[in-house]
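Enquirer: build the 3D model from these lines:
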Amino acid sequence: MSENIFGTTHGMSIREPSAGHKFKGHVIREVRGSEQSPVQLDTITDLPSRYKAVLLDQFGVLHDGVDPYPGAIQAVQALAQKGLRVLIISNSSRRSSGALGKLAAMGFAEEAFAGAITSGEVAHAALLHRQGQFWETLGNKCIHFTWGARGSISLQGLGLEVVRDVEKAEFVLAHGTEALGAGDGMEPTPISLEKIKEILRVAATKNLPLLIANPDVVTVDKNYLRLMPGMFGRWYNEMGGKECVLLGKPAPVIYKAAMQLLGLHDPKDVIAIGDSLEHDIAGAQSAGCDSVFVAGGIHAEELGVSGTSQTVEIEKLEALCEQHGAQPNFVISFLQ
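Expert: I've put the predicted structure just below:
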């Protein structure tokens, strides 16, 4: 089943960015949900039966980047057994095709998932198909921020010329935070965050578009939070950059792709589950979906949630929701 779904991503429609796709400083705030406190769930199977599908985040929800969280494997099985179609929706900068294999290697049952869509897939499709004036006039010469030891992101087949001199670039593409790409077949060069900031400052003065193929600001990486390319959007905004396009959560484009993969049209048929108020919850709101906030992910320290203390203090949660302009419908300590 997942192979057919993956096959459709290559032909999905990625249109010209609207204001809702562009980085506005923190989060997309156009749509606010109910101001009532979210309903607390003991287990994910306590969800109402009105939903047809689940948009499920990975990092900080299913696993810590290395190991699955206790109860997460069983929770996914329980969702599937309830008849829900479970679609992974991830801000991973890598293509969708490898997502379920990695989860299977951690012990998740691949057949429990309806498929996966990643921000890396959305970015690839946007650059490949070039639909709309923005994409048609974007140019082909780019500065490419990618990963180093974790494995560089391939741009093969996109017709891009990777340059190292920002003065020669027509746009900046951010997949990772560790290295400066040199093009397929060439080794990327490790780069510091300070050097990245220098390049972004020049790019901002030249009004170059910044495309972010992973809008996460941080992600869970075992026992700490790792800085992610979404932080570049904040920096670019502060530097006066005029054109910063997010190609994953919370931008609507990835939710449209997810609904297309599921063959659904009404966002109220879908519930999103994630641990980032800024990305998963605010993005679901903007897309018109209900949401479940997993408090034990990237916000765990702020909320005082841990493996030994799973109580979510509503006052702290409400303050954090107000800070991020996001309002989940439900909250659960961990996916269980």
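Enquirer: going forward, measure contacts between C-alpha atoms and count neighbours the same way
Expert: Fine.
Enquirer: contacting residues for the most centrally placed residue in the chain?
Expert: Centroid-nearest residue in the chain: N91, 2.2 Å away (criterion: Cα atoms, centre = their mean). Taking Cα atoms under 8 Å, 6 or more residues apart in numbering, we find N91 in contact with T118, S119, G120, A213, N214, P215, D216, G248, K249.
Enquirer: which SS state does A99 fall under?
Expert: helix (DSSP: H, G, I helix; E, B strand; the rest coil).
Enquirer: excluding its backbone neighbours, what's nearest it?
Expert: A116 (6.7 Å; Cα to Cα, 6 or more residues apart in numbering).
Enquirer: list the contacts of the helix or strand that contains that neighbour.
Expert: If you go by DSSP states H and E, A116 is part of strand 113-118. Contact partners of strand 113-118, identified using Cα under 8 Å, 6+ apart, comprise 1-3, 5-6, 9, 80, 85-97, 99-100, 248, 254, 257-258, 262.
Enquirer: before we move on, the earlier item: what about the residue nearest to the centre of the chain, distance to M228?
Expert: 10 Å (Cα to Cα, to the nearest Å).
Enquirer: ok, K256 next?
Expert: K256 is 23 Å from M228, by Cα to Cα.
Enquirer: out of those two, which sits in the busier spot?
Expert: Neighbour count, other Cα atoms under 10 Å: between K256 and M228, M228 has more, with 21 against 18.
Enquirer: what about the helices in the stretch 151-300 of the chain?
Expert: Listed in chain order, the helices of the stretch 151-300 of the chain (DSSP state H, counting those that start in this stretch) span 193-205, 230-238, 252-262, 282-287, 300-303.
Enquirer: and this one, so I can compare the two:
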Amino acid sequence: MIDTHPTSFAGVTPSPAWAFAQYQQIRANLPEGLPAEQQPETRTLDSLAPLVDQFQAFVFDAFGVLNAGPRAFPSAIRRIRQLQERGKTVRILSNAATASHGALVAKYQGMGFDIKPGELVSSRWVLEQSLVRQPRQGRFGVLSPASSAPDTLGVDWLPVRPGIQAEDLDRLDGFIFLSSEGWNEEVQQVLTQSLARHPRPLLVANPDLVAPRGDCLTLEPGYFAHMLMSQSAIEPEFFGKPYRPAFDAVLQTLGGIDPADILMVGDTLHTDILGGQAAGMKTMLITAEGALQGMDVPDCIAQSGIVPDFIAPLI
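Expert: A predicted model of the protein is given here:
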């Protein structure tokens, strides 16, 4: 299957340095970080191995930590297996929202990760649970490819894809952004103009600005949602990391484990580390692949003021 997530948009081709700068620009729209007096003293490790007995539960970001696009990291498969054999509680907390929850679980099982449906919390699943608790009235435009099975959302919906007309958007009561797959400048402009004329709810499953997919970064729904927010009078509702709905959902699956006994492991300071700290978890930043690959990591930490408890190249 050909991946059609955009690797460029309006002359922008994302790089780790560009993505970091973009996260810094939207910092005011993200959760607050720890005050200076509560920042941890970061320990640099070769891997997660010395921490296996220190924590009761381990929560892993997916892209950049377990895999890059369709490529799973063999060391990650081995580490997850080791933790499970040691009786540790393992969760995957993913902002991926193109695939339904069941399809995403099957994807990671197919990569070699021995996980059950209850061990993966996706931002799409978090959104779907919110829609069950608080049904939204009216007809929603769903921003996603046909393969993403939007019927699982449980709303009356119309697909929003390239070629849709402005009058069709104006008749909708709100929008749900699942995936940037197939997104382009034309449909972004039409949606921006429609929301500027008539502000309506925008529910965003995936707040990521970029995602690592092998040898490139793709632009993700968070990038386009923040652009929409800056160009119209809307306040998107985000369901994935670093926002609380995602972390509250994963904590609920952990049966009352103290957040201080949970290690959040991710590759992005502004989503995984910031969100984990805001939820009271300890954090580990992974640097060999993903969002900060090739970057001056200490400088990024200093600029952002987001300080992980631990740093390692891989898990």
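Enquirer: picking that back up, in the second structure, which of the contacts of N91 of the first structure still touch?
Expert: Listed in the original numbering, those still in contact in the second structure are T118, S119, G120, A213, N214, P215, D216, G248, K249 (both residues aligned by TM-score structural alignment, their matches' Cα atoms under 8 Å).
Enquirer: top of those by neighbour count?
Expert: G248 (32 neighbours).
Enquirer: that one contacts P229, correct?
Expert: No - assessed by Cα atoms under 8 Å, G248 of the first structure is found out of contact with P229, at 11.3 Å.
Enquirer: helix, strand or coil: sort out the alignment partner in the second structure of G83 of the first structure for me.
Expert: In the second structure, G83 of the first structure lines up with G87, judged by TM-score structural alignment. Three-state assignment for G87 of the second structure (three-state DSSP): coil.
Enquirer: which residues does G87 of the second structure contact?
Expert: Going by Cα under 8 Å, 6+ apart, the list of residues near G87 of the second structure is empty.
Enquirer: hang on, isn't I176 of the second structure packed against L143?
Expert: Yes - I176 of the second structure lies in contact with L143 (Cα under 8 Å); the separation is 6.1 Å.
Enquirer: which stretches of the stretch 1-150 of the second structure form strands?
Expert: Using DSSP state E, counting those that start in this stretch, the strands found in the stretch 1-150 of the second structure span residues 43-44, 57-60, 67-68, 71-72, 89-94, 120-122, 139-143.
Enquirer: comparing these, which comes out most buried?
Expert: strand 120-122 (a mean of 27; mean count of other Cα atoms under 10 Å).
Enquirer: against the first structure, where does it fall?
Expert: The aligned range for strand 120-122 of the second structure is 116-118, by TM-score structural alignment.
Enquirer: mean per-residue distance, the matching stretch to the second structure?
Expert: Mean deviation of stretch 116-118 of the first structure relative to the second structure after superposition (mean Cα distance after the TM-score superposition for the first structure): 0.6 Å.
Enquirer: any idea how far the counterpart of S291 of the first structure in the second structure is from E220 of the second structure?
Expert: Under the alignment by TM-score structural alignment, S291 of the first structure pairs with T283 in the second structure. To E220 of the second structure, T283 of the second structure is 24 Å away according to Cα to Cα.
Enquirer: repeat for A62 of the second structure
Expert: Taking Cα to Cα, one finds A62 of the second structure at 15 Å from E220 of the second structure.
Enquirer: one more: S47 of the second structure?
Expert: With Cα to Cα as the criterion, S47 of the second structure and E220 of the second structure are 28 Å apart.
Enquirer: which parts of stretch 52-66 of the second structure are buried?
Expert: The neighbour-count check on stretch 52-66 of the second structure (16 or more other Cα atoms under 10 Å) flags V52, Q56, A57, F58, V59, F60, D61, A62, F63, G64, V65, L66 as buried.
Enquirer: next one: stretch 71-84 of the second structure
Expert: Applying 16+ other Cα under 10 Å to stretch 71-84 of the second structure flags A72, F73, A76, I77, R79, I80, R81, L83 as buried.
Enquirer: ok, the last one - contacts?
Expert: Going by Cα under 8 Å, 6+ apart, L83 of the second structure touches V52, T89, V90.
Enquirer: next: the fifth one.
Expert: The neighbourhood of R79 of the second structure, defined by Cα under 8 Å, 6+ apart, consists of I315.
Enquirer: for it, give its distance to L195 of the second structure.
Expert: 45 Å.
Enquirer: I176 of the second structure -> the first structure?
Expert: In the first structure, I176 of the second structure lands on L173 (TM-score structural alignment).
Enquirer: is it true that that match touches L211?
Expert: Yes - using Cα under 8 Å, L173 of the first structure is in contact with L211, at 4.9 Å.
Enquirer: with neighbour numbers in mind, choose between these two.
Expert: Taking other Cα under 10 Å, L173 of the first structure and L211 do not tie; L211 has more neighbours (24 against 21).
Enquirer: wait, what's in contact with the corresponding residue of the second structure for that one?
Expert: In the second structure, the residue paired with L211 of the first structure is L203, using TM-score structural alignment. Listed by Cα under 8 Å, 6+ apart, the contact partners of L203 of the second structure are F175, I176, F177, P236, E237, F238, F239.
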